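# Sequence first, predicted coordinates after that:
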Amino acid sequence: MDQSHSNEAAPRKRRRARVACEPCRLRKRKCDSRQPCYTCVEFEYECYYAPLKSKAKSAPGVAQQQESQLAGSPVSSEPAPLAGAAAATGAPTGRNDNQDSQETATEKAYGSSAANARTHMQSLEANSGAAFVRRLGLKIDPYNAPQLHLFAWNAGERLAGCAPGIASRVTTILPQAQMRSLALVFFEKVAIGYGFIDRDVFFERLGTRWQTPEMPDSYDCVLCGVAALGLHFSQRVPPVYEPDLVETAKTLLEQGSLVTPPSINIVTGWVLRVAYLRMTSLPHAAWLASCSLMHVAESANIHLEAPSHTVFDGSSEVIDLDIRRRLWGMAQHLNIWASFDLGRTKITLPGATTKPVSPKAGDYTSQLLGFIPLTEPLHPNKSRSVEELEADMKRVLDDVLEAPPVVMAQVNLMLCIFRRLRAEKSNMINMRMERILELAMKGLRAAENMVASNSPWHHSANVPFQVVCLLLAIDSRASLALLPDAMNVLQEVTNAWNSAVMREAYNTAYLFILLHQRRKEEDAKTLRNVLGMHSTAPAVTTADDSTMQFVGVGDFRQPATDSVEFSWLEDLISDMPSLREFDLEQFLVQDAMQQQDLGMDSSGNYTLL
C-alpha cells in the first residue's frame, strides 16, 4: 500500500499545545499557552512556566515556536523542523511582506478577541453569586470545593412533593372570604416592595368576580397569582389547593399570551407568576418565565410610554401610566437578576421609553426599582470601567434604606459590584471595607426581620449565605469576627423554613468555614516551624511547657520555657526603630487569649470545645 495513502487514512490525533504552564500541567487541564493562560485566569491560579530545556537535536524553529507560545502568540501550523532548516540554510521560505502583515493583523485580532472573551467571561462570573461561591471554594481547597451550584437561591422549592395542580376557575378553588384574606396578606407583605397592582381596582374586581362564578374571566390569573403569594407569606406548609391556583394562573397566562396584543391583566399575571417562581421554584424555571414576561411586555408595548402610531398598534386598552411604569420596572428587575444569577442571557428591548417609577407614601417599590439604572450596565456585554464601578459602589453604600425587601436588594447589588471590583483588583473595596461590612450586617438584620414576620422573600435565604462567603473571601480580622453572627442568621433561616435547599446551604457554609480553618492551621503550623528552625533563643527542656509562671501580665502568666525567648524578642524589638512602640506583653496576652478561645493546647494543636 502506498505510504502517503496510509498516512492520509490514519485518524487525526488531538492537537495539544506544545508548552503548558505548570498549574495546568500538574492539574492536567487544557492550557492555551498564553501568559497568563485562560485556565489560570478562570480559576485564579498563579500562571507560570517551567524553564525551557534545550535539546541537542532540537531545531531552531522549535525553540522559536516555544518562545512565541510563551509570549502568547498562536501556534503555527507549519512543521517546525522544516521552518528551522530553511532559516538555517538561508533558503527562501516562499513568504512575502504582505503575508507577514496579514498574519500580524490576524494575530492582533485574535489576541483582541481572546481578551474581550476573557473580559466577558470575567464579568459574567462576577455577576453570578454561584460562580463566586465556586471560586471561593477553589481558593480555600481546590480538591474539596463544591461544584458550581446556586446555593440558597430561595428558601426552598415550595411545591416539591405536592400533587400536580388542576386548572379550574378561581371561584371553585377557594371562597371569596379566603381570597380577600390572602389578598390582604399580599398587600401588607409583598406589595410594599413589589407594588404593581392598584389596590382599589383589585378589591373592586374581587368583589364582582364571585357574583358570576361560572363565567370565565381573564382577571382570574391575577387573582390566582395574588392568592398564591398570599399563601406563601402566610402558611409555611402549602395547602392542597395551592398547586391548583398556580396551574390555573399558568394555563390562563399561556392562553392569554397568544392574543395580540396581550391585555394588561395578562402582563400583571406574568409578573405575579415570575415573582412566585423566583421565591418558590427552581432557578431555570424562574429565568424562563422571566424571559416570557419580557416578550409579553414587548407585545403589550409596556416598555413604550410615548404613544406610537404604527401598523402594529392594535390595542385600545387604556393603561394607567403609573401601573405601566411599575410593570415594566418589575419585568426588568426579575429578568435581569435571574439572568445574572444563572449566567444566562437577559432580554433587552431596544428603544424603551417608559420612565422610572414615582415614589408613593408607604410604598417602597420605587426604591427597589431605583437600582435598575445601576444594575442594567452590569451586563457582561456592556463595558464598565473600574472608575464607573467604584462610583456605582459609592452610590449603593450611600443610600439609607429601611424596608427589609429593599435593603436585601441593596445588599444583593452591593455584593455584585463587590465581585466585579474584586475581579478588577480595585483598591476601592479596601478603602470602603468598613462600609461594605456594615451594609452586609444590615442585610443580616433584614433577614432576621423576615424570619420573625414570616416573609420568605428569596433574599432572606440568599443574602445570609452570600454574606458568609463574602466574609471568608475578605479574610480579615474584621470580617472573620462577623462570621458567628452571619452563621447564626443562616441557621435561623434554615430552621425557620427547614427545606432541603436551606439545609444544603447551611452545610456548605459550615464546610467552607471548616476548610478555611484547616488552611489557617496549616499556615500557622508552617510559620511555627519556620520560627522554630531559625530561633536563636536557647531551648529550655527542663520545665513542663504547660506550666504557667506569674510574671505580672494581667491575669495571664508567661510560661517559664518562654522567658528566655521573651527577653530575646524584647531585645530584637528594641533594635528595630520602627517597632519600638510595639507592646510585646500585650501582644502575647492577646495571643494567649486567642489560643484559649480556639481550644489550642500546649503543643499548638486545636481541640474541639
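That came through, no problem.
# from here on, contacts and neighbour counts on C-alpha atoms
Noted.
# How about the residue nearest to the spatial centre of the chain: what's its closest non-neighbour residue?
Per C-alpha atoms, centre = their mean, the C-alpha nearest to the average position across the chain is that of G129, at 1.1 Å. Nearest non-adjacent residue to G129, counting by C-alpha to C-alpha, 6 or more residues apart in numbering: D341, 6.2 Å away.
# Tell me the helix or strand right after the helix or strand the one you found falls within.
Using DSSP states H and E, D341 maps to helix 321-342. Counting by DSSP H and E, the next helix or strand C-terminal to helix 321-342 is helix 365-369.
# who touches that next one?
191-195, 329-330, 333, 356-360, 405-406, 409-410 (C-alpha atoms under 8 Å, 6 or more residues apart in numbering).
# how about a cut-off of 7 Å?
If you take C-alpha atoms under 7 Å, 6 or more residues apart in numbering as the criterion, helix 365-369 is touched by I192, G193, Y194, G195, G329, H333, V357, S358, P359, V406, A409.
# Second structure for comparison follows:
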Amino acid sequence: MSANSAPDSSRIDSTLPPGPARQRSRQACLPCRRRKRKCDGKLPCNVCQGYDYECEYDETFQIATQKRASSPNQLSHQRAPKFSRVDHSTDTSKQDGGPSILPGVLGPSKARYVGRYSSIAFPLYVGLELQATKLPRLHSFAYHTGIRKEPPCAAHSELTERIIWNTARSLIEVYSAIVNPIFGFLDMDSFYTRCEMHWHGQPQDLIFEAMICGVFALASLFKERIDQGTEMWLTLHAKNIIEDSDLSRFPSLEHIAAWILRTLYLRCTGRPHVTWLSSCTIMHLVEATGLHHAPESVIQAGRNDSNDSPTPPALDTINRIAQVANCLHVLIAFEYGRSILAINRRVLEYADYKSRATDLTPQLCRLVAALPTHQHKEDTAVLAQELFSALEKIAENTVDHDFLVLLRTDLVLGIYRRLRVLDAKYHHGHNEKIISAGVVALPAARKLVSQNQPWWNVVGSVFQFVCALIVMDTPSSYEKLVDAMDTLEFIVGHLDTHLAKEALSTARQLVHASLNKKRKGVEVLQRIVGTETPEAATSTQKADQLTQDMVSLSPLLAGQLPFDLDYLWATHFNLPS
C-alpha cells in the first residue's frame, strides 16, 4: 500500500449521467477520454461541469474548442447533468442477499460513499436539477444543530519512541512469514519502505501507525520478540487511533486494513462478541469506501486530481483488502452464529492471484466462497440442501497450510451443527466426510502447536471435533474419538493455559456423560434379558443339573467344559442303571 496512493478516489470511476441526445463531438476532452465517456466537445463540457472536473483538451484543439464553447446559442442549450438511472433488471444485489441498492455517490476528498437517496447527497442532486453554476459539495449539511464543537484528535504518534527500528524490522519479517501468506492483503514491500521512513525522519500518518501496531501485535503473538506489556500497549494504541472520531471522518483503505489487523488479533486472543463487532466494523468501512459496488455503479462527486484508474498493484491491493475483509467477517459470523452483513458481494468474490509464489489467500477465499451466507431462510429444506452442497465443496477443497486444514474442519463442523439443528436427513457418506475432515485436522493441530503458532483454532477445531464424534454416536465416530482426545490432551499439555484446560475438562465430562448414558442402556437390556418365563427357568435348571451330572460321572468330560449344552440336551446317553 503506497504512501501517496489515493485508492479512495481512484477506486471508483464516474458514470456519465444521461442527457439529451447529442451529436458526436470531433474531439473529447482529456478527462472524458481517460474515463471513456461521451463528451459534447464544449469547454467546459457538460460532464466536467457537472462533476467539477478540470476540463481540458489537447493544445492543438483547445483554441477551436474555446470558440465553439463561447457561442451563446450553445450555452443556452447546455443542460446540467443528472444522476444516471438504474436498470433494476440487471441489479445483482438481491441475488447477493442484500436489499436492492441504487448507485451511490463517492466523495473523493473524504473517501466517503453514500447512497444517492441520502440526505447528504440530496443537495448535490438538487443543484444538478437546477443547473446551478456552483454545485453544493457532498457534505452533511444541517446534520445536527452544531451547538457543540467536535472533539479534536486525541491520538498521538508514539510508536517510534517505544520500539527501536531493529525490533520493528524483525517483527515485520515474522508477520511476512507467518500471517501474510494466508491473509495477504498488504503490499509488504511498500509497507516495509514506509515503516523505514517512519523510523528515519519521515513520519507517516496516524492511521498507518495503527496498521504498524496491528502487524507488530500479531507478530509478537507468534514470535515473542517483545514483552506482553508492550504487545498490549500496541493493541490499545491502535484501538485509540482507529476509533478516534476525528480520524474516523475520513475512511480509507488503510483504515480498513488497520481494522482487519485488529480483528485478526481479537480472534486469536479476544471474546467472540467483541470479535464479531470488530468484523462488522470492517464491513461497514467497506461500504463507506464504496468497495462493495462495481465502479460503473458509483458516481464520483467533486474534483478528481489523482489518476483516473489505479495501477495494477494498487488495484490488486484494493481487491485483496475487500476480499480478506469479507472472508474474515463471514468466518467469524458463521462460526459464532451471528448475522452476516448483507451487502453486495458480487465484487467481493474470490479471484486467483498468480503473482505470489507462496500466496495462500485464494485458498482461503475459495473455502469461504463455498459457504451459504443466507442463514435465516424460512424454507428449511432449501437451506439444508445448500448446506449439503457447501459441505461437498468444502470437503473436496485442497489446501496447502495447516491453518487452512483446521479452518476447513471448522467450516465442515459448522455446517454439521446447522444440519443437526435443522434435523436434516443425511446419509452415511456425509458423516464420513465430516469425520475425514476432522481426522486430517488432528496432525495439523499438533504441528502448529509444536511450532508455537497459536492460531485460534489449534484448540477449537479439535475440541469441536470431539463434540461432533460423541454426538454422532456411531462405531466409526467412537473409533476416532481416542485419537481426537489424545490430540486434545497433547495440545493442552503444550499450551498449559486456562482456556485450553477448560476445553479438555469439558470434553472429558462429555465423554463420561456418553458412557453413563450407554451404561443405563445396557442395564435396561440386562433387566430385559434377566426376566425369564417359568418354562425357560425350568429348562435352565435342567441344563444346570445335567452339567453337574456330567461332572460327577466323568472327570475327563468335565475338563472339556464349557461345551454345547443344547447339543447334549438332545443326545440320548446309555447310562448304567
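Good, I have the coordinates. Not measured: the values here are computed from a predicted model.
# hmm, back to that, give the burial count for the residue nearest to G129 of the first structure, as a bare number.
Counted with other C-alpha atoms under 10 Å, the neighbours of D341 of the first structure add up to 22.
# now do R344 of the first structure
17.
# same question, the one 10 residues further on
Summarising burial for T354 of the first structure: neighbours were counted as other C-alpha under 10 Å, giving 19.
# what's the answer for the one 5 residues further on, then?
Neighbouring residues of P359 of the first structure were enumerated by other C-alpha under 10 Å; the total is 13.
# And it, what's its match in the second structure?
Matched by TM-score structural alignment, P359 of the first structure corresponds to Y353 in the second structure.
# Against which helices or strands is the longest helix anywhere in the second structure packed?
In the second structure, with assignment by DSSP state H, the single longest helix is helix 498-530. Counting contacts by 3 or more C-alpha pairs under 7 Å, 6 or more residues apart in numbering; DSSP states H and E, helix 498-530 of the second structure is packed against helix 457-472, helix 475-495.
# against the first structure, where does that helix fall?
Using TM-score structural alignment, helix 498-530 of the second structure pairs with 500-532 in the first structure.
# Can you tell me how far the nearest residue to the match of P359 of the first structure once chain neighbours are set aside is from A369 of the second structure?
In space, and not counting its chain neighbours, Y353 of the second structure is closest to P362: 6.9 Å by C-alpha to C-alpha, 6+ apart. Distance from P362 of the second structure to A369 of the second structure, counting by C-alpha to C-alpha, to the nearest Å: 10 Å.
# same thing with N240 of the second structure?
Taking C-alpha to C-alpha, one finds N240 of the second structure at 33 Å from A369 of the second structure.
# Same check on L383 of the second structure?
Distance of L383 of the second structure to A369 of the second structure, given as C-alpha to C-alpha: 16 Å.
# ok, now G530 of the second structure?
G530 of the second structure is 57 Å from A369 of the second structure, where distance means C-alpha to C-alpha.
# In the match of helix 498-530 of the second structure, which residues are buried?
For stretch 500-532 of the first structure, the neighbour count (16 or more other C-alpha atoms under 10 Å) marks V501, M502, R503, A505, Y506, T508, A509, L511, F512, I513, L515, H516 as buried.
# my guess is the last one meets I140, correct?
Think H516 of the first structure. Yes - contact criterion C-alpha atoms under 7 Å: H516 of the first structure and I140 qualify, at 5.9 Å.
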